[in-house]
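1. Build me a model:
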Amino acid sequence: MNSINIQYHKTKIGELILGSFDDRLCLLDFRYRKMRTTVDNRIKMGLKADFSEHSDATIIKAKEQVDEYLCGNRTIFDIPLLMVGTEFQKSVWNALVKIPYGATSTYLRLAKNIENAKAVRAVASANGANAIAFAIPCHRIIESNGDLGGYGGGVTVKKRLLKLEQSHLDGQEKGTPSPLLQSV
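-> Next up is the predicted model:
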């Protein structure tokens, strides 16, 4: 059976789990989120692989980029990503990647961006199923009324991430996302 290398990484916003498969990041998520088992099982089944606690160059680079991001020194992740999910989920995640650092969007706008304005609830569900936090910035999606909505790392962490991005935009140009994407 194939292996997905995983490592845990403690940060100031919580403990993360990172996973790589075939030199691409397929998992960057909160270790103790509510949907942990569901997300992990989707990735394992999609890649026909199991988790193995080993490090590799992709995980090392991802840890560095997460730390840089959380310190306000990185606006774009440039690690090759491997999205594992349905075609609909991947369309939502691809749309998320286009939301610039420091900006927010809504579930409705995201649904319109994928040309499916009536799929707001499905878009919200796909957003919540995102397994690659920060690099696929699901924390940048808020409700149409301005409320923050949910987040895998918790609403308090979502609020901190949005404030972090806003505070580091002063004097900087907003980043244009350009990750190297591949999906399964």
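2. alpha carbons only for contacts and neighbour counts from here, please
-> Noted.
3. Helices of the chain, start to end?
-> Assigned by DSSP state H, the chain shows helices spanning 36-47, 57-70, 87-97, 107-113, 120-128, 155-167.
4. what about the residue lying closest to residue 66 once chain neighbours are set aside, neighbour count?
-> Of all residues not flanking residue 66 in the chain, residue 134 sits nearest, at 7.8 Å (CA to CA, 6 or more residues apart in numbering). By other CA atoms under 10 Å, 21 other residues sit near residue 134.
5. one more to line up against the first:
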Amino acid sequence: MLITDTAQADGYYRALLERAEEYNGIFFVGVRTTGVFCIASCRARKPKRENVEFHSSFKSALDAGFRPCKICRPTENAHAAPPAVAQVMAWLRADPQSRITDRWLRQNGIRPEPLRRWFVQHHGMSFHAFQRMLRINAALQELKRGRSATQVAFDSGYDSLSGFAYTYKKLTGSAPSDPARLILLHRFTTPLGPMLACATEQGICLLEFADRRMLETEFKDLQRLLKARIIAGENAHTRQVEREIGEYFAGSRQQFDVALETPGSAFQRSVWQSLRTLDYGSTHSYQSLAERIGRPSAVRAVAAANGANRIAIIVPCHRVLGKDGALTGYGGGLARKQWLLEHERGPSDSTFRLEA
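-> Model prediction:
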């Protein structure tokens, strides 16, 4: 959304002049004289006030015709964890059972207030709630290895088994004696903005851009279909998908090896599997996709299954265009769809041609 409030825009301009990192991701500044947009901490020479406009999201800036600045890389770095947050995340990954308090943060030179704001903005929960989820996920793994609930409770920092059991059941929906099935939710950044990956023990079950409008509905559907609850956490699948998606954006990967779990109807799964056979850099119509699965008259149903895909990029629904070759709806937004297609085509060929 374009920021039209003059006082708010003036405040953002002051933050731009000061290169205030805490405003990264809060606003995106479009520079009319160069046609690029930046984040607050950009090191480039600062434009005059009359030559800029402010947007509340990088998608709004893209839609307004601005292109990402090559210096500050706003679509990637606006949502990347600041150094202090990255340091805390590294500590938590090394020891997920630890309890990091505000006092401990201050002793280590980290201000708790910006840290808390970042977690609420980017994870939708407090920092302490995020820690609790990590501890419960670590506890679940210990329980599955055969350790007793009492041992796990005290190793997780709880003073009593009852306190551990209460928190465990509140987050997972079951008692420690009956280990729950969980869906782990992990956030990471890409050149097109932050993505969310959900994974079970079997594989990745969701991969979406964080601003997808239907995300809450997809979360509810996943929990219902898999009979599991979503909590923050990581496993081997989330780490692998972050690495492979990074390689895809770097141009060094065209096929993905990470395991997937894709609950849905038999028809939906057949469409999703067919999508995975589409060649890197190719584009296809819904009609050709229907013919691939032996259902040439089921074009509308194929389109609906394509729209129900929860795993972006790896199940490449972005390679499907309208019958006339025009860009059609995409959950991550048409600007991203076009970017992905041009990325796969390469700089020498940005023409989209439908293939059989």
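6. Can you give me every residue that contacts the counterpart of residue 319 of the second structure in the first structure?
-> Matched across to the first structure, residue 319 of the second structure falls on residue 140, judged by TM-score structural alignment. Contact partners of residue 140 of the first structure, counting by CA atoms under 8 Å, 6 or more residues apart in numbering, are 99, 102, 103, 104, 105, 162.
7. For the stretch 1-150 of the second structure, which segments count as helices?
-> 6-17, 58-63, 74-77, 83-94, 102-107, 112-123, 127-144, 149-155 (DSSP state H, counting those that start in this stretch).
8. Would you check the span in the first structure matched by the fourth one?
-> Helix 83-94 of the second structure corresponds to no residue of the first structure when matched by TM-score structural alignment.
9. what is the orientation angle of that helix with helix 112-123?
-> Helix 83-94 of the second structure and helix 112-123 are oriented at 70 degrees to each other (axes from the mean of the first three to the mean of the last three CA atoms, to 10 degrees).
10. Check the offset of helix 83-94 of the second structure from the chain's centre.
-> Put simply, helix 83-94 of the second structure sits 18 Å off its chain's centre (CA atoms, centre = their mean, to the nearest Å).
11. For it, list every residue counted as buried.
-> Neighbour-count burial for helix 83-94 of the second structure, counted by 16 or more other CA atoms under 10 Å, picks out 84, 85, 88, 92.
12. Quick check: the first one vs residue 188 of the second structure, distance?
-> Shown here: residue 84 of the second structure relative to residue 188 of the second structure, a distance of 16 Å by CA to CA, to the nearest Å.
13. Give the buried residues for the strand ranked longest in the first structure.
-> Longest strand of the first structure, by residue count under DSSP state E: strand 2-11. Buried residues in strand 2-11 of the first structure, counted by 16+ other CA under 10 Å: 3, 4, 5, 6, 7, 8, 9.
14. Adding distance to residue 25 of the first structure, write these out as a markdown table.
-> Conversion of the buried residues of strand 2-11 of the first structure to a markdown table gives the following (distance: CA to CA, whole Å):
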| residue | distance to residue 25 of the first structure |
| --- | --- |
| 3 | 13 |
| 4 | 10 |
| 5 | 10 |
| 6 | 10 |
| 7 | 12 |
| 8 | 14 |
| 9 | 14 |
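15. of those residues, closest to residue 90 of the first structure?
-> Nearest to residue 90 of the first structure out of the buried residues of strand 2-11 of the first structure is residue 4 (CA to CA; 19.6 Å).
16. Pick out the residue closest to the middle of the first structure.
-> residue 133 (2.3 Å; CA atoms, centre = their mean).
17. neighbours around the corresponding residue of the first structure for residue 274 of the second structure, how many?
-> Alignment note (TM-score structural alignment): residue 274 of the second structure maps to residue 95 of the first structure. Neighbour count of residue 95 of the first structure, defined by other CA under 10 Å: 17.
18. Spit out the contact partners of residue 95 of the first structure.
-> Here residue 95 of the first structure is in contact with 110, 113, 114 (CA under 8 Å, 6+ apart).
19. any chance of these in TSV, plus neighbour count and distance to residue 69 of the first structure?
-> Conversion of the contacts of residue 95 of the first structure to TSV gives the following (neighbours: other CA atoms under 10 Å; distance: CA to CA, whole Å):
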residue	neighbour count	distance to residue 69 of the first structure
110	23	24
113	14	26
114	15	27
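20. tell me which of those residues are still there in the second structure?
-> Using both residues aligned by TM-score structural alignment, their matches' CA atoms under 8 Å, the second structure keeps these contacts from these: 110, 113, 114.
21. from the residues you listed, which is closest to residue 77 of the first structure?
-> Looking across these and measuring by CA to CA, the closest to residue 77 of the first structure is residue 110, at 20.6 Å.
22. Give me the distance between the aligned residue in the second structure for the closest one and residue 348 of the second structure.
-> Counting by TM-score structural alignment, residue 110 of the first structure corresponds to residue 289 in the second structure. Distance, residue 289 of the second structure to residue 348 of the second structure, by CA to CA: 27 Å.
23. Is it possible to get CSV of the contacts of residue 95 of the first structure that adds distance to residue 27 of the first structure?
-> Formatted as CSV, those follow (distance: CA to CA, whole Å):
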residue, distance to residue 27 of the first structure
110, 22
113, 24
114, 23
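24. from these, which single one is nearest residue 151 of the first structure?
-> Distances from residue 151 of the first structure to those, taken by CA to CA, are shortest for residue 110, at 15.9 Å.
25. How many residues are close by the alignment partner in the second structure of residue 35 of the first structure?
-> In the second structure, the residue paired with residue 35 of the first structure is residue 214, using TM-score structural alignment. Using other CA under 10 Å, residue 214 of the second structure has 13 neighbouring residues.
26. repeat for residue 270 of the second structure
-> Considering only other CA under 10 Å, residue 270 of the second structure is surrounded by 15 other residues.
27. which residues touch it?
-> By CA under 8 Å, 6+ apart, the neighbours of residue 270 of the second structure are residue 293.
28. What's the separation between it and residue 304 of the second structure?
-> Relative to residue 304 of the second structure, and taking CA to CA, residue 270 of the second structure is found at 13 Å.
29. try residue 161 of the second structure
-> 48 Å.
30. quick check, nearest of the contacts of residue 95 of the first structure to residue 183 of the first structure?
-> Nearest to residue 183 of the first structure among these, with distances taken as CA to CA, is residue 114, at 16.5 Å.
31. can you pull the contacts of that closest one?
-> Per CA under 8 Å, 6+ apart, neighbours of residue 114 of the first structure: 91, 92, 95.
32. Dump these into CSV; add distance to residue 44 of the first structure as well.
-> Formatted as CSV, the contacts of residue 114 of the first structure follow (distance: CA to CA, whole Å):
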residue, distance to residue 44 of the first structure
91, 20
92, 20
95, 24
